[in-house]
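Novice: One predicted model, sequence on top.
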Amino acid sequence: MNFSTENLVFDPQIIRRFDVNGPRYTSYPTADRFVEAFDASAADLWLGKRNIGGISRPLSLYFHIPFCNTICYYCACNKIITKDHGRSAKYLKYLGKELALQSSALDGVDGEHEVIQLHWGGGTPTFLSHDEMRQLMGMTRKHFKLLDGGEYSIEVDPRKVDTATVALLSELGFNRMSVGVQDFDERVQIAVNRIQTEEETANVISAARDNGFKSVSVDLIYGLPHQSVMGFNRTLDRVLAMDPERLSIYNYAHMPSMFKPQRRIAEPDLPSADTKLQILALAIKKLTEAGYVYIGMDHFAKPDDELAVAQRQGRLHRNFQGYSTYADCDMLSFGISSISKVGPSYYQNVKTLDEYYDRLDAQMLPVFRGIELTADDVLRRSIIQALMCHFELSIESIESAHLINFREYFAAELEEMKEMERAGLIRIDREWITVLPPGRMLVRIISMVFDRYLRAGRQRATYSKVI
């Protein structure tokens, strides 16, 4: 049986019926539930507790590099538009301070904390000069031990990267690359202020292969101004010809009240909801026919890619970078607005450079909010993770891990899910909750049923549409 095509059914009527605003569940509780009462001292406390009981999980590290040379109008990231490398030089100096602070808060010997996963995101990490990249990786290796065979990834803007840069990234230890494309249609590119040729993109992917990168992921966005089914079809053909190991197809969420750059996008130029659904249907059909496996949410991967293998083996995980093969990591994050996960806690850094520099000058972790999970949070997080990553949930395993009677504890949730069951999105029996193929595109909606904070009636308006 072809797993890549039998695990997904695209039903526009079902999607229209259930499509609402909702979180992406890169964490639970979601970041908008973090509180400022959880501060730098609370983060320091949890970092110090990491090794208690002799269970020292391997680490995942994330570095937020916020700088970009130019602005892409669709972008909702925390970024700083500049051409001044003096700003990145100063930022790197302070990343070094934060590395020293976080690693010293960990119990154990500096330089021996084992790291299995590392990611540079942004902004545009490749804004950094070659010397700056060497400097950042050198500082990282001073405080942490990057294990052989780990997953070390970076987000790349093909407009700013040549073959020499790709060779350097390989030399520094990177083995995975995420390449932003969004759309190759020139009219769309002009409307979002991101002019990027097919040739630039193909050259970077080719250089990654020549330099031993294990995996290349390409990011596309549907719902951008002037997009059409035919135009996106051409983009998909061009991307598939480049043969990436992974593809992400994100829904553009037009929220100009929250993200100022989006105000430069004219709303009449955006495709209709029906056109967006047709583009998504086309993308799913083309990718599954090309042999890609639907991982979940907006992610596809080749059947032999580590993400697809991890999903088949029940090891897939979800974190702030999306889907991951390392479920048991604590994540330490560095730079403005980045979010860490340590034990049963999350904490987020301040969002502006001035605040970040001020906190670090005062020898404080630059944390401004976070949350310590309750037993209920941990329980619901495990359920949402299982649904988002594996499309099924063992009721018995949840009961034994959390010492609850599932049907009593979640009586209201199970009652609410009956409509989804009648619609064919899920199947609930004595032992399992299973997300059926027509429900897999809507797994966020299904997961939301278990979100206690949403159940408490808090608004959803700040979330994007699911599809």
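Specialist: Arrived safely.
Novice: okay, CA-based contacts and neighbour counts for the rest of this
Specialist: Will do.
Novice: biggest strand in the chain, by residue count?
Specialist: Scanning the chain for the longest strand, with DSSP state E as the assignment, gives strand 144-156.
Novice: quick one: that one to chain centroid distance?
Specialist: Computed by C-alpha atoms, centre = their mean, to the nearest Å, the chain-centroid distance of strand 144-156 equals 16 Å.
Novice: number of nearby residues for the nearest residue to Arg187 once chain neighbours are set aside?
Specialist: Spatial nearest neighbour of Arg187, excluding adjacent residues (C-alpha to C-alpha, 6 or more residues apart in numbering): His226 at 6.8 Å. Residues lying near His226 (other C-alpha atoms under 10 Å) number 18.
Novice: my guess is His226 contacts Pro271, does it?
Specialist: Yes - here His226 reaches Pro271: they are 6.5 Å apart, a contact under C-alpha atoms under 8 Å.
Novice: Ser88 versus the residue nearest to Arg187, what's the distance?
Specialist: 35 Å (C-alpha to C-alpha, to the nearest Å).
Novice: Also Leu95?
Specialist: In terms of C-alpha to C-alpha, Leu95 sits 10 Å off from Ser88.
Novice: Looking at the two now, which is surrounded by more residues?
Specialist: Taking other C-alpha under 10 Å, Leu95 and Ser88 do not tie; Leu95 has more neighbours (24 against 19).
Novice: got a list of what the more buried one touches?
Specialist: Leu95 sits next to 334-335 when contact means C-alpha atoms under 8 Å, 6 or more residues apart in numbering.
Novice: so which helix or strand takes in it?
Specialist: According to DSSP states H and E, Leu95 maps onto helix 85-105.
Novice: what's the angle from the following helix or strand past that helix to strand 144-156?
Specialist: Per DSSP H and E, the first helix or strand lying C-terminal to helix 85-105 is strand 113-122. In terms of direction (axes from the mean of the first three to the mean of the last three C-alpha atoms, to 10 degrees), strand 113-122 departs from strand 144-156 by 20 degrees.
Novice: and the angle for strand 113-122 with helix 85-105?
Specialist: If you take the same axes, to 10 degrees, strand 113-122 sits at 150 degrees to helix 85-105.
Novice: Please compare the first structure with the one that follows:
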Amino acid sequence: MDLIKRYDLSGPRYTSYPTAVQFDPALSPESLITQGQASADKSAPLSLYVHIPFCAHVCYYCACNKVITRNRDRAQPYLETVYREMKQLSQWYSDDRIVDQLHWGGGTPTFISDQQMHELMSALRSQFNLRDDDKGDYSIEIDPREASPETLEVLRKTGFNRISLGVQDLDPKVQSAVNRVQPLEQTQAVLDKSRQLGFSSINMDLIYGLPHQTEQSFDATLDVVIGMNPDRLSVFNYAHLPDRFRSQKHINSDELPSPETKLAILQNTIDKLLDAGYVYIGMDHFAKPDDSLALAQAAGQLHRNFQGYTTHAECDLVAMGVSAISQIGRVYYQNEHDLAAYTQAVTQQQHAIKRGVCLTDDDLIRGAVINQLICHFELNPAAIEKRFNLNFDQYFAAELAELAQFEDDGLIQRQGRHISVTPSGRLLIRRICMAFDAYIPKQQPTRGYSRII
């Protein structure tokens, strides 16, 4: 109980360092583009992301940038804007670099028609060097309520080989409370068809911390999901931020599980999935032992970016669409968040960049430390010293002193200089990473982030 009180803070999820809170709207887009081009490794492969913001239904828990509409005609004008942005991005960054990773997110990417999916993929192939050998990681987020067998066939034929199914919870009471009523049979049908079509990896998304969830109810959901045998599982911590996300105002905070219950659900989830043969990749991800994420982690090559855990550390991430975030060389930048502003920016300026950050040497060093911790649950100072030519103990003297509390609380262990995160510490890995975050004021509450527990 004391540990929960001490560590139930708000903090970043560290899909980047610096995090998006540090992105500066005062930086000129031209300087971000120039530095991105100058610092990019043009011999390395690329990762592409396309954001499709439309959803036909609102899920109350959702914190994604979305547009709720039943009007499918809104998709085509948006796609035309994306094509304009895509052409410019290709001129800046393509350099015939092979695209090893592609992801469509949202919103609901399958909101667009099958024909529009064909056209979008064709446009990407015309502007970037997409693979045609099925060896890349080409993935798409799917709402099983919006994916017919014909749509799945189209996705497979156009080059997708990985899918991620939004499930969240199978309990009818929880589904009703978050306005996401999704019968198990619907999800199972999409899963079966995807396997029949030869998708090489199927991920399922779950969320813990939703209204009416208990240890027992989520345990029952896990039993069914384990029986469905997905290749990967993402089990996200619900972040209740109704002041930031209007749809969350529909959720009654009195019906949410307590921090103690959430932590118990997470611990039970980890234990149960480990018993079922999954590898705990980190924070919110699990994978089969032969999955590329598990293999990358075992080899010390796992990475984390705006799409979560990834095996593609060497890739620059070129993102397009409203609110999309790119990572090019030593630059992060984000597009306009509002759909009208995004459309106007692309039309008038040939880009949609709203804010960004140029990484300093200190950012790169701290980012590497945080990546080691959040991807591998250990920290090898010698590796950081060798990579950046510094004295780790001197550079991080204050941070190492702060780790003493974590050691006393059983969150980390030290063997010589080597630091390893304990099973208890894995549940609070975001707080451990925060010790190395130069942008978070020490001993002060953090704002703009979700709660760790």
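Specialist: Ah, there it is. In this text the structure is predicted, and so the values were computed from the model without any measurement.
Novice: Could you tell me the TM-score of the two chains?
Specialist: For these two chains in superposition, a TM-score of 0.96 is obtained (TM-score structural alignment, normalised by the length of structure 2); 451 aligned residues with a C-alpha RMSD of 1.6 Å.
Novice: hang on, the earlier thing: what do we get in structure 2 for the residue nearest to Arg187 of structure 1?
Specialist: Matched by TM-score structural alignment, His226 of structure 1 corresponds to His212 in structure 2.
Novice: ranges for the helices of the stretch 351-453 of structure 2?
Specialist: 361-376, 381-388, 392-395, 397-408, 423-426, 429-434 (DSSP state H, counting those that start in this stretch).
Novice: among those, which is nearest Gln248 of structure 2?
Specialist: Among the helices of the stretch 351-453 of structure 2, the nearest to Gln248 of structure 2 by C-alpha to C-alpha is helix 429-434 (23.3 Å).
Novice: quick one: contacts for the residue nearest to Arg187 of structure 1?
Specialist: His226 of structure 1 sits next to 187-188, 191, 269-271 when contact means C-alpha under 8 Å, 6+ apart.
Novice: Need these in a markdown table (columns: neighbour count, distance to Met331 of structure 1 and secondary structure).
Specialist: Converted to a markdown table, the contacts of His226 of structure 1 look like this (neighbours: other C-alpha atoms under 10 Å; distance: C-alpha to C-alpha, whole Å; DSSP: H, G, I helix; E, B strand; the rest coil):
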| residue | neighbour count | distance to Met331 of structure 1 | secondary structure |
| --- | --- | --- | --- |
| Arg187 | 15 | 39 | helix |
| Val188 | 20 | 36 | helix |
| Ala191 | 19 | 36 | helix |
| Asp269 | 14 | 40 | helix |
| Leu270 | 18 | 37 | coil |
| Pro271 | 19 | 38 | coil |
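Novice: What is the nearest of those residues to Pro366 of structure 1?
Specialist: Checking the contacts of His226 of structure 1 against Pro366 of structure 1 with C-alpha to C-alpha, the nearest one is Ala191 at 36.5 Å.
Novice: The closest one maps to what in structure 2?
Specialist: In structure 2, Ala191 of structure 1 lands on Ala177 (TM-score structural alignment).
Novice: for Ser170 of structure 1, same thing?
Specialist: Alignment note (TM-score structural alignment): Ser170 of structure 1 maps to Arg156 of structure 2.
Novice: Isn't its match up against Phe199?
Specialist: Yes - assessed by C-alpha under 8 Å, Arg156 of structure 2 is found in contact with Phe199 at 7.2 Å.
Novice: what residues does stretch 151-162 of structure 1 touch?
Specialist: 116-122, 124-127, 173-180, 196, 200-201, 204.
Novice: In the stretch 201-350 of structure 1, mark out all the strands, start to finish.
Specialist: With strands called from DSSP state E, counting those that start in this stretch, the stretch 201-350 of structure 1 shows them at 215-222, 246-251, 293-296, 299-301, 317-319, 322-324, 330-334, 339-342, 345-349.
Novice: Tell me which of the ones you listed approaches Pro58 of structure 1 most closely.
Specialist: Shortest distance between Pro58 of structure 1 and these, using C-alpha to C-alpha, is found for strand 330-334: 6.8 Å.
Novice: Provide the aligned range in structure 2 for the closest one.
Specialist: Using TM-score structural alignment, strand 330-334 of structure 1 pairs with 316-320 in structure 2.
Novice: Kindly report the same for stretch 203-217 of structure 1.
Specialist: On structure 2, the counterpart of stretch 203-217 of structure 1 by TM-score structural alignment is residues 189-203.
Novice: what comes up buried for stretch 32-47 of structure 2?
Specialist: 32-33, 35-37, 40-42, 45-47 (16 or more other C-alpha atoms under 10 Å).
Novice: Oh, that last question was meant for stretch 289-309 of structure 1, not what I typed.
Specialist: Those would be 291-303, 305-309, for stretch 289-309 of structure 1 by 16+ other C-alpha under 10 Å.
Novice: repeat for stretch 311-318 of structure 2
Specialist: For stretch 311-318 of structure 2, by 16+ other C-alpha under 10 Å, it's 311-312, 315-318.
Novice: Next: stretch 74-83 of structure 2.
Specialist: For stretch 74-83 of structure 2, by 16+ other C-alpha under 10 Å, it's 75, 78-79, 81-83.
Novice: In structure 1, which residue range corresponds to it?
Specialist: Using TM-score structural alignment, stretch 74-83 of structure 2 pairs with 87-96 in structure 1.
Novice: mean deviation (superposed) between the matching stretch and structure 2, please.
Specialist: Here the mean offset of stretch 87-96 of structure 1 against structure 2 after fitting is 0.6 Å, by mean C-alpha distance after the TM-score superposition for structure 1.
Novice: what's the counterpart of Asp44 of structure 1 in structure 2?
Specialist: Checking TM-score structural alignment: Asp44 of structure 1 goes with Ile33.
Novice: Could you do Glu421 of structure 1 as well?
Specialist: That one, Glu421 of structure 1, aligns with Glu407 by TM-score structural alignment.
Novice: how close does that match sit to Tyr208 of structure 2?
Specialist: Look at Glu407 of structure 2 and Tyr208 of structure 2: by C-alpha to C-alpha, they are 28 Å apart.
Novice: Going by how many neighbours each has, rank these two and give me the top one.
Specialist: Legend: neighbour count by other C-alpha under 10 Å for Glu407 of structure 2 and Tyr208, higher for Tyr208 (24 against 16).
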